[in-house]
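Enquirer: please work out how this folds:
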Amino acid sequence: MLNEKHDLHLRLEIREGELAFIRLNMIDTDVDCLIETLKHLINFNHPSQICKTPWIDQLQLLHKGLTSLRTFLTRSEDTRYTVEKVKALVLRIIDVAIEVEHMVDSFVASFDNDCFLELDNVVRQMETIKRDVSGFDDHKIQDLQHERSSSRVNPAIPKEDNIIGFDVEAREILDRLVGNRKQLDVISIVGMGGLGKTTLAKRAYNDPYVAYHFYDHVWITVSQTYQKNDLLLRICSSLSLTITNEAAMNTGKLREMVYKRLKGKRYLIVIDDIWGVEAWDDIKICFSNDNNGSRILVTSRLVEVALHIKPDSSPHLLRFLTVEESWDLLQQKVFPEDGSCPKSLKKTGKQIAERCRGLPLAILVISGLLAKTEKTVEWWTRVLDGIGSYLVGDPEQDMNTLALSYNHLPQHLKSCFLYFGAFPEDFEIDVRKLLWLWVGEGFIEPATENIAEEYLINLVERSLVIVERKRLDGGIKVCRVHDLLHDLCFNKAKEENFLHKIKPLEEQLSSPNTSGFRATDRRLFIHSYVPDYVISKPSSSNTRSFLLTSNYISGLSNESIFFLYSAFKHLRVFEFGGVFTPFLPSEIGQLVHLRYLSLWTDGLVIPKSISTLQNLQTLVIRGKTFPIDFPFCKDSNMANLMHMSIWPSVRSKHPVALPKIRTILMLHLPVGRQPVLERAPNLRKLGCYVSPQRGGLVFFPPLDFLVHLEKLKIYIDHDYRHGLPTQMRFSWLNRLPHSLRKVTFLNCYLPWSDLSQLGRLPNLEILKILCAAFQGPRWDTNDGGFQKLKCLKIQSPELVEWNTDSDHFPRLERLIMNDCGRLKEIPMCLGDIPTMGFIELWRPRRSVAESAWRIYEEQQSLGNDGLKIIIHSRREYEPTFLYKPPKIMINYRHSSTDESGDEESSDGEA
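Expert: Below you'll find the model as predicted:
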């Protein structure tokens, strides 16, 4: 990192316009984070030394001033880049915020009042800016926004384009358009930008039979910005209606004219690229329902918009192209004459098509490049090697279509989306860790961290994030971003000075400014070449986040990495779980601002200095083979700790108050009292690890005092293949908290009869019985249990016979059975459960698969069309059925990324 002197020199060399852009893009959430820090200081949420400072009044002035100026930042989102007067004011606000942040963080780290020598001057600057900002009232901002919006031109109906793939999808759309349903129907096509929604809609719109079937045809494109009357005027124009000047200004009159024109006629309306529910609400009154088969076809990037338009119908989620379809499309675009690629280019061409990851827009952009350049193996190989840069390098390319998705995001989601740029391409991201990082970065307040998953779901619904695996409760477990969107995300993050990538040493030497650090480089991330970077001994007091998000890296000594704790003394997020160090140094206690800490170590003891990290919210430590001792001590000041995950297990002998902690994973539970748990009254998730005592006895402690516990995972570290002693079959399951919604058993070797006690938990919705959880060949369920259970997953090689009744699981919705190789059949009565909708079998024996088929046939004969069965075969070449009955999905893959088939992680996830 550059020190302050070098940074000043750098400022003098950078062109003024570039410097302004860097300062302009200090992300708004960083200002929010600063305001929250000031709030905590004022509320005396830090050590008592702060209470004695003479600067409390000034801190209150700063908090009030920044809060007022933050309002202007919100109002200026659409004009700060294009209107010079607004830009200048935003730059002044950002400059003041950076100065305040540095002073406040330095003070908290050192408790030295000299850090505030310039505070009076900063307060005066803020007062001056507030007076200037007052001249920009809401009306003036709105006028500027209107001027900018009015200069945009709504896109016309797209040209018809031949489409490769989506034949099945096109047939489904056509069938719904011209089907026998008489009621007015709305069909929605949803998918990320560039996936082909408009092309598919255009294919249906121009189909000869569709053109013959409907009397009136209307195509309107809504896009991000629209004017209500303008939208209605374009509909009128498509219907050849004559509009007077007076009518053009009257929204009610325009709606009436459209309604009367369509009344009694069978019509097709295509509403393309709709971004918000307001646009639909503005025009829906125009469409009469005359029970004559009229249709409305909608395309959108947002699932929520489609569901708002027609809540009782699932939108058509557009898939990616297959590799074969991608290659066909690329050939057609590069060689339009005959669509055939020369033999010498086929191998490289297919690799290029595959690299586009099934996104039609990516294929079209690359095809345009290949079609206009030399068609040689050497050139195509260069395109293949640099395909990412070609997709986002030229702002005039069609990649602007993807950029629209980002530009349309609300400010709080922009930060969350840009954060994906810190992960490598195709990286499968653990959602739990991602959400903890967002909170640590300040994108989401700890008190409202439950909305973090809502933010992620919002990004998924906007087709910006892909769900790789789901939890059994339907939540997202693993996600990623499409390669093309990752490139967009990375470049936007770089452009807006949100993230800075540390590049290999050879690149830094060849290009001196390649990895040069600027004053506003707040978030650094590195994927590889860590030893080279460490040897360079970087340093900066401005860095707030340091992320290593790739796979594990070894070869670093403690001495070579100790400097990080002093070189980046104002760190808030330190994600270094991919670098192995022999033990944790006591210097880690110097990072007093830390909110998120993730490390990988072989040490058996965490240094006591970690207890001084008063701001720490999340602690993730990965060890090797032995339980790690946590130094909870009486004077610990970790009152803000919310999540702790220490693998393979953590143990603590000293009680300490943990009032905010919600998650403890892989806690080693001793015999008797549980001092750590007793001081964690708000615990929500617990992954616990129990070791046997002398004589092989296991004493699992009662947990009923944890009245807020929702998720529990139990793991016993011993092999009880010959069964537990009789005296172990006591009623400890009756001492579990009634608040539990999800319970997971692993390696417990309990008798199946003990499950009847668990079935009495009044709020239990998810039960996972994993490998060696229960022993014995037979499970007999009882009346009165599992009244709210929705999902049951069984992984039991020992289970041979399962006797139950539909009344024993009255609300069961989903059954997953994995590696139950000795089970004879599934109980037929499971099909009689009214809520049952999904049965999934992994590698079943043939008799089990056939019993599932009998359940399906019986339910079909009773009129139950809602049951879905998925069977994953043992091998790709060994199908479970020789025939494929309807509504049964047979997956012949040996492995799958499906949420229910993934192996259970060993990190103690509750």
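Enquirer: CA atoms for contacts and neighbours, from now on please.
Expert: Fine.
Enquirer: what about the residue nearest to L19 when sequence neighbours are not counted, neighbour count?
Expert: Counting by Cα to Cα, 6 or more residues apart in numbering, L19 lies nearest to R11, which is 7.3 Å off, once chain neighbours are set aside. The number of residues packed near R11 is 15, by other Cα atoms under 10 Å.
Enquirer: so which strand or helix has R11?
Expert: Here R11 sits within helix 4-13, counting by DSSP states H and E.
Enquirer: and the end-to-end length of stretch 379-392?
Expert: Taking Cα to Cα, to the nearest Å, the first and last residues of stretch 379-392 lie 19 Å apart.
Enquirer: the structure of the following sequence is requested for comparison with the preceding one:
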Amino acid sequence: MDVHLGLLSERLKRLLAGEEGTLPVAAKEHIQKLQSGIESISYSLQADYKVDLTRLLLQIDAEADISLSNLELILREIKYLVHESERAIDTFIMSNVQPNGDQSCSKELCDALMGLQSKFIDIKQQLQQVQPCYNFDFSAWMEEQKNKYLLHLQRENRVSFQDNAMEELLDQLIEGPPQLSVVAIIDSCGFDTTDFAAEAYNSNYVKSYFDCRAWVSFDANLGTLLDYILKTVMPHSALREITHKDFEHRKMALNDYLRNKRYLIVLEDVFTKDVWDYLGEALPDHQNGSRVLAMLACTDEIFSLCRLESGEMIHLDSVRAGPLRATYRERPFVFLYYGSKSLAENMRLTWFIQKRSLLFSVAELPQHLKLCCLYLSAFRDVFEISTRQLYQLWIAEGFIPDNSEKTAEEYLEQLISCRFVRVKKRGAGGKTKACYIPIFTRNMLAFVAQFVEFIHIVCYQIRENRSLEITKRLSIFEALINSDSWKHFDTFLRSFLHLTLDRSDRVSLEYCNAICKNFKFLVVLDLGTIVLEEYPTGINHLLLLKYLKLNIPSLKHLPSSLCNLLKLRTLGMPSSYIHHTPDDIWKMNELRHLNVGSITLPEHPG
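Expert: Now for the predicted structure:
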């Protein structure tokens, strides 16, 4: 799968259309020839080598080392040529937008384009020497593999289809200990945990035993999760009284309402340490048999945090069918697993089936959806994503040919229909307002995106490897990393996203300015919720920036130097309340979105 070639082709089209600046006539001719050659290669790859590209992608999960085929070598060479092309174009455009740009860059661009054109011609000739594979039905093969393993696992997991499994679940919910406790159904390949839980939830036994029930899907925003429970269990009259109160008041209101009530809360999709730590404060325990019913994926972190009754950790390879009793922070947990194989073996088989199926689905996507889909891996799993933010990021990245949010919305709806994305919130008119990526899907997309060097994701620390030198996008999830690590990345990095969840994270101006100094060609800079004390002046040098998001609560005056970012389309400062804005803001002709707490704009000169 080669996403880089298609991206370069689209960028060359924008260059020729004048969307990224004025080109010298000589450079236009070379770009037209280069674009024509690239489109020819791209068409050939999709028309003649689609089966081969799918095969290569499916081999990502092979346990044994796979020797490089001729096609793989060609794809690797294409990747480096695309990188070389982007550097030449970025250098020229940066020179063009600078006040005292180097006029010699026009000649250098023409020379670079001529050399690249020659190299792409060589690639085309090499590709013609590779015999494509036409006679392989991947759809039939994937279905056969999936059915074979599912049939095998369903035979192995016979207990999951017997009546005593439901009896056991109901016993744990109704006949268990008086303390508030968690009953967790562990996902097992070939076994639908959601349907199983729903059958229990809707049974007459459960309805008559519990005073109130709530079924909620997981939300990374814990405040929203609280509101879902409140809306489900509380009468409207009581809910109206607390709707506009702050988080702590709403949490105490739920605790007070559930007092002396026997309740059941079902958490679908995922259950994490953060959720349970949070719910432990919001849900009262009056020793009356209240329960939380959770559906757990095999990969959930809660396994590593719980302790068996003996005090030992849970070893997944020793987990067999039947109830497994444990505790987390002195709260009882009962894990229900219905496979006859060990949990570790079930995880391996589940991963094998779902991974290959998802890899095949990704490979089958058309180019424009493939780009948007892989970009989702930049976000945390089950993280609530504003669709407005997502559309603006896609446009800034160049994934949307006409820069239209309507087109971006259509792309998202297609990804939702393919089940890569799930809807979290819809507006009154039915439009998707927020979405999230299921944990397994997000992990798989991250696996593919990093394999094809589309994006690099840092969870804890940077691990040096060669791919960092050509990867154009960086997404950071957790702790702030030392700015010395920037030396491992390409200075022509295109996107820098710092999507931490902790709103208390703060960084120095030196840290932010170091980002700007090292990566002058950034198009996207999103520092998420990280708190800045003041506006970093280093941003003024990011002249190619199209998307900028900063969290500066103390900012009251928009710096006049920011108005020199003439390519900026989106400016996000949701925690800033701007009282003074320079007149030059009206010179920012590309600016389309001002996402700020509030802003006072100067009178328009026209």
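Enquirer: what's the TM-score once they're superposed?
Expert: TM-score for the superposed chains, counting by TM-score structural alignment, normalised by the length of structure 2: 0.62, backed by 447 aligned residues with a Cα RMSD of 4.4 Å.
Enquirer: does anything pack onto the helix or strand just after the helix holding R11 of structure 1? Which helices or strands?
Expert: On the C-terminal side of helix 4-13 of structure 1, the nearest following helix or strand under DSSP H and E is helix 16-24. Counting contacts by 3 or more Cα pairs under 8 Å, 6 or more residues apart in numbering; DSSP states H and E, helix 16-24 of structure 1 is packed against helix 84-110.
Enquirer: circling back: got the contact list for the helix holding R11 of structure 1?
Expert: Counting contacts by Cα atoms under 8 Å, 6 or more residues apart in numbering, the residues outside helix 4-13 of structure 1 that touch it are 19, 518-519.
Enquirer: return the member of the residues you listed nearest to L556 of structure 1.
Expert: Taking Cα to Cα as the measure, L556 of structure 1 lies nearest R518 of the contacts of helix 4-13 of structure 1, at 26.6 Å.
Enquirer: map that closest one onto structure 2.
Expert: Using TM-score structural alignment, the partner of R518 of structure 1 in structure 2 is L468.
Enquirer: for Y455 of structure 1, same thing?
Expert: Y455 of structure 1 maps onto Y411 in structure 2, by TM-score structural alignment.
Enquirer: how far away is its match from R14 of structure 2?
Expert: Using Cα to Cα, one obtains 20 Å as the distance from Y411 of structure 2 to R14 of structure 2.
Enquirer: and the match of Y455 of structure 1, which helix or strand is it part of?
Expert: In this assignment (DSSP H and E), Y411 of structure 2 forms part of helix 405-417.
Enquirer: mind reading off the mean deviation between that helix and structure 1?
Expert: By mean Cα distance after the TM-score superposition for structure 1, the fitted helix 405-417 of structure 2 averages 2.1 Å away from its aligned residues in structure 1.
Enquirer: what's the following helix or strand after that helix?
Expert: Counting by DSSP H and E, the next helix or strand C-terminal to helix 405-417 of structure 2 is strand 422-426.
Enquirer: okay, buried residues for that next one please.
Expert: Across strand 422-426 of structure 2, burial judged by 16 or more other Cα atoms under 10 Å covers 422-425.
Enquirer: do the same with stretch 592-606 of structure 1
Expert: By neighbour count, and taking 16+ other Cα under 10 Å as the criterion, the buried residues in stretch 592-606 of structure 1 are 592-606.
Enquirer: what of stretch 538-546 of structure 1?
Expert: Under the neighbour-count criterion of 16+ other Cα under 10 Å, stretch 538-546 of structure 1 has 539-546 buried.
Enquirer: ok, now stretch 421-441 of structure 2?
Expert: Residues of stretch 421-441 of structure 2 classed as buried: 421-425, 432-441 (neighbour count, 16+ other Cα under 10 Å).
Enquirer: same check on stretch 493-506 of structure 2?
Expert: Within stretch 493-506 of structure 2, judged by 16+ other Cα under 10 Å, the buried ones are 493-501.
Enquirer: in the stretch 451-600 of structure 2, which spans are strands?
Expert: For the stretch 451-600 of structure 2, applying DSSP state E, counting those that start in this stretch gives strands covering 456-458, 473-476, 495-498, 524-531, 547-551, 570-578, 593-599.
Enquirer: could you check the angle strand 570-578 makes with the fifth one?
Expert: Using axes from the mean of the first three to the mean of the last three Cα atoms, to 10 degrees, the interaxial angle of strand 547-551 of structure 2 with respect to strand 570-578 works out to 30 degrees.
Enquirer: orientation of strand 547-551 of structure 2 relative to strand 593-599 in degrees?
Expert: Our comparison of strand 547-551 of structure 2 with strand 593-599, counting by the same axes, to 10 degrees, yields an angle of 30 degrees.
Enquirer: in structure 1, what residues pair with strand 547-551 of structure 2?
Expert: Strand 547-551 of structure 2 falls opposite residues 596-600 of structure 1 when the two are matched by TM-score structural alignment.
Enquirer: mean shift between the matching stretch and structure 2?
Expert: For stretch 596-600 of structure 1, the mean distance to aligned residues of structure 2 following superposition is 1.3 Å (mean Cα distance after the TM-score superposition for structure 1).
Enquirer: which outside residues touch stretch 546-562 of structure 1?
Expert: The list of residues contacting stretch 546-562 of structure 1 from outside it, by Cα under 8 Å, 6+ apart, reads 422-424, 523-528, 530-531, 534-535, 571, 573-583, 585, 587.
Enquirer: could you measure the most centrally placed residue in structure 1 against E449 of structure 1, distance?
Expert: The residue at the geometric middle of structure 1, judged as the C-alpha nearest the mean C-alpha position with Cα atoms, centre = their mean, is L456 (4.0 Å). Distance check for L456 of structure 1 against E449 of structure 1: by Cα to Cα, it reads 12 Å.
Enquirer: which residues of the stretch 101-250 of structure 1 fall in helices?
Expert: With DSSP state H, counting those that start in this stretch as the criterion, the stretch 101-250 of structure 1 has helices at 119-133, 138-150, 167-177, 197-205, 208-213, 228-238, 245-248.
Enquirer: burial count for N96 of structure 2?
Expert: Neighbouring residues of N96 of structure 2 were enumerated by other Cα under 10 Å; the total is 19.
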